[in-house]
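A predicted structure for the sequence below; I have some questions about it.
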Amino acid sequence: MTERRPRKDATRNRAAVLAAADTLFTHCQSPDSVTMADIAAAAGVGKATLFRAFGDRTGLIRALYEARLEPVRQAVEAGPPPLGPATAPQVRVPALLDAVLCFKLDNRHLALALEQTGSDSPYDTEHYERWHTLLHSLLAQIPGLTGSDFTAHALLAATRADLVAHLADEKGLPRAEMRAQLAEFTARTLSTPAPPVR
């Protein structure tokens, strides 16, 4: 049985919806203010199109988040050092956390919207499971480091969107300083020298 391809207009509508949602979340004051009606109007489609394609607002947010995250995921899975799989765990862990932090800084309203969806715990989402599994695996390879499961959770907690948004938007912590502090925190956790932040 051949796999059914989506119609061209459905593919086009999906792309328009994701682009519209991306713009709205990027420029909003609060992620709660972005509604399905806003996204449908900005994309030039009916609300029914959104619900057919994504199920609900959470499904749309998750699809957009995954699309934005794809370049980071590709770099982690097959890219060159320091993120790629050929890198030593002591170097790859801080590089991975820095990449996640930068992603959250660049997409904090979208990340907040996903983390605040009432239907899911942020710890049960596919992207969180993916990062935790990878970090847990890398930490377990570092000699002398124990408790890699909890340590992975603790390190990821430092990149939560609500914390990132609080530090960046309410406390005015500059991006470079936030990255440097995360690198120092990670280095202390791993008992390794902090790498320079470029």
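The structure has been received and is ready for your questions.

rest of the way, CA atoms for contacts and neighbours
Noted.

I'd like the distance between the residue lying closest to residue 57 once chain neighbours are set aside and residue 22.
Excluding the flanking residues, the one nearest residue 57 by CA to CA, 6 or more residues apart in numbering is residue 36, at 6.4 Å. As for residue 36, its distance to residue 22 is 13 Å (criterion: CA to CA, to the nearest Å).

again with residue 90
Distance, residue 90 to residue 22, by CA to CA: 34 Å.

equivalent analysis for residue 82, please.
28 Å.

same check on residue 153?
28 Å.

then residue 182?
27 Å.

for the protein, what spans make up the helices?
Applying DSSP state H to the chain gives helices spanning 8-27, 36-43, 47-54, 57-78, 89-106, 108-115, 126-140, 148-157, 161-165, 175-190.

and the first one, how far out from the chain's middle?
Relative to its parent chain, helix 8-27 has a centroid offset of 18 Å by CA atoms, centre = their mean, to the nearest Å.

quick one, that helix and helix 89-106 angle?
90 degrees (axes from the mean of the first three to the mean of the last three CA atoms, to 10 degrees).

from the contact counts, what lies against helix 8-27?
With contacts taken as 3 or more CA pairs under 8 Å, 6 or more residues apart in numbering; DSSP states H and E, helix 8-27 sits against helix 36-43, helix 47-54, helix 57-78, helix 108-115.

this is the other structure I want to compare:
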Amino acid sequence: MARDQDRPALPPALPVVDQPPAERADAARNRHKILAAAEEIVATDGVEHLTMNDLAAAAGVGVGTVYRRFGDLAGVIDAMMNERENQLQQAFMAGPPPLGPGAPPADRVRAFLHSYVDLLDTYGDLLAAAETTTPSLRYRGAYAVHHIHLVTLISEANPGLDAQYLADTLLAAVAASHFVHQRRHRKMSVRRIKTGLDTLLDCLLQASR
């Protein structure tokens, strides 16, 4: 078993990243309309069909409004991912169990991994592109929050484990580029990926130093 001084100190709370700044009511309405239209396009036609012109038409606003609000398509995608990330964080910080508080820690880790796989099933291509373009960004922002969350739960589930290392290991298993490769080239179903993650998690949490 690890000595107490060998275990990493846990931070007291999880920060929520990338909260949008306060904005005027009309600007907020346009923002929500544009992002809702972007979500619909991605869900229906795929991310490759997301363009500024089509997005403006679907949202019922001028294309200039989209450019002024988001700058370019990368800005739209960044806002979409921030919105989904904030929803995920709120769910695992304060939502119902097993993703939120109230369930055993191992069940909460499993629920987080499954929820993240569901997010990747829609946005995996976008996140994989971001990882490839700027690899260092993968380990900032949302990744740091996810890591803290998993470190806390793994430490609760089995205090004898190296929670920081294992949190990185589990997050590596749901890297966007890894997920896209499994889905596109390995032809794995979402169910198979989740089952594999369950097996990995069970093996990791049962081990001890």
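Alright, I've got the coordinates. Bear in mind that the values here come from a model prediction, so they are computed numbers and not experimental data.

list the contacts for the residue nearest to residue 57 of the first structure?
47, 50, 57 (CA atoms under 8 Å, 6 or more residues apart in numbering).

of these, buried ones?
Neighbour counting with 16 or more other CA atoms under 10 Å marks 50, 57 as buried within these.

counterpart of residue 61 of the second structure in the first structure?
In the first structure, residue 61 of the second structure lines up with residue 45, judged by TM-score structural alignment.

with residue 29 of the second structure instead?
By TM-score structural alignment, residue 29 of the second structure lines up with residue 12.

over to residue 174 of the second structure?
Under the alignment (TM-score structural alignment), residue 174 of the second structure pairs with residue 159 of the first structure.

who's in contact with that match?
So residue 159 of the first structure contacts 97, 100, 101, 104 (CA under 8 Å, 6+ apart).

who's the closest spatial neighbour of the third one, skipping the chain neighbours?
Looking back up the chat, that one is residue 101 of the first structure. Residue 101 of the first structure's closest residue in space is residue 159 (CA to CA, 6+ apart), at 5.4 Å.

do residue 47 of the first structure as well
Using CA to CA, 6+ apart, the nearest residue to residue 47 of the first structure is residue 40, at 5.5 Å.

so the one you found is in contact with residue 17, correct?
Yes. Judged on CA atoms under 8 Å, residue 40 of the first structure makes contact with residue 17 at a distance of 6.9 Å.

residue 54 of the first structure is in contact with residue 64, isn't it?
No. Judged on CA under 8 Å, residue 54 of the first structure makes no contact with residue 64 at a distance of 10.1 Å.

who has more neighbours, these two?
A direct count of neighbours by other CA atoms under 10 Å for residue 54 of the first structure and residue 64 places residue 64 higher, at 20 against 17.

any idea what the more buried one aligns with in the second structure?
Under the alignment (TM-score structural alignment), residue 64 of the first structure maps onto residue 80 of the second structure.

which residues does its match contact?
So residue 80 of the second structure contacts 35, 38, 39 (CA under 8 Å, 6+ apart).

can you get me a residue count around the aligned partner of the last one in the first structure?
Using TM-score structural alignment as the criterion, residue 39 of the second structure maps onto residue 22 of the first structure. Residue 22 of the first structure sits with 19 neighbouring residues when counted by other CA under 10 Å.

spatially nearest residue to residue 22 of the first structure (excluding sequence neighbours)?
Of all residues not flanking residue 22 of the first structure in the chain, residue 64 sits nearest, at 7.1 Å (CA to CA, 6+ apart).

near residue 38 of the second structure, how many residues? Count them for me, please.
25.

and the gap between it and residue 66 of the second structure?
Distance from residue 38 of the second structure to residue 66 of the second structure, by CA to CA: 11 Å.
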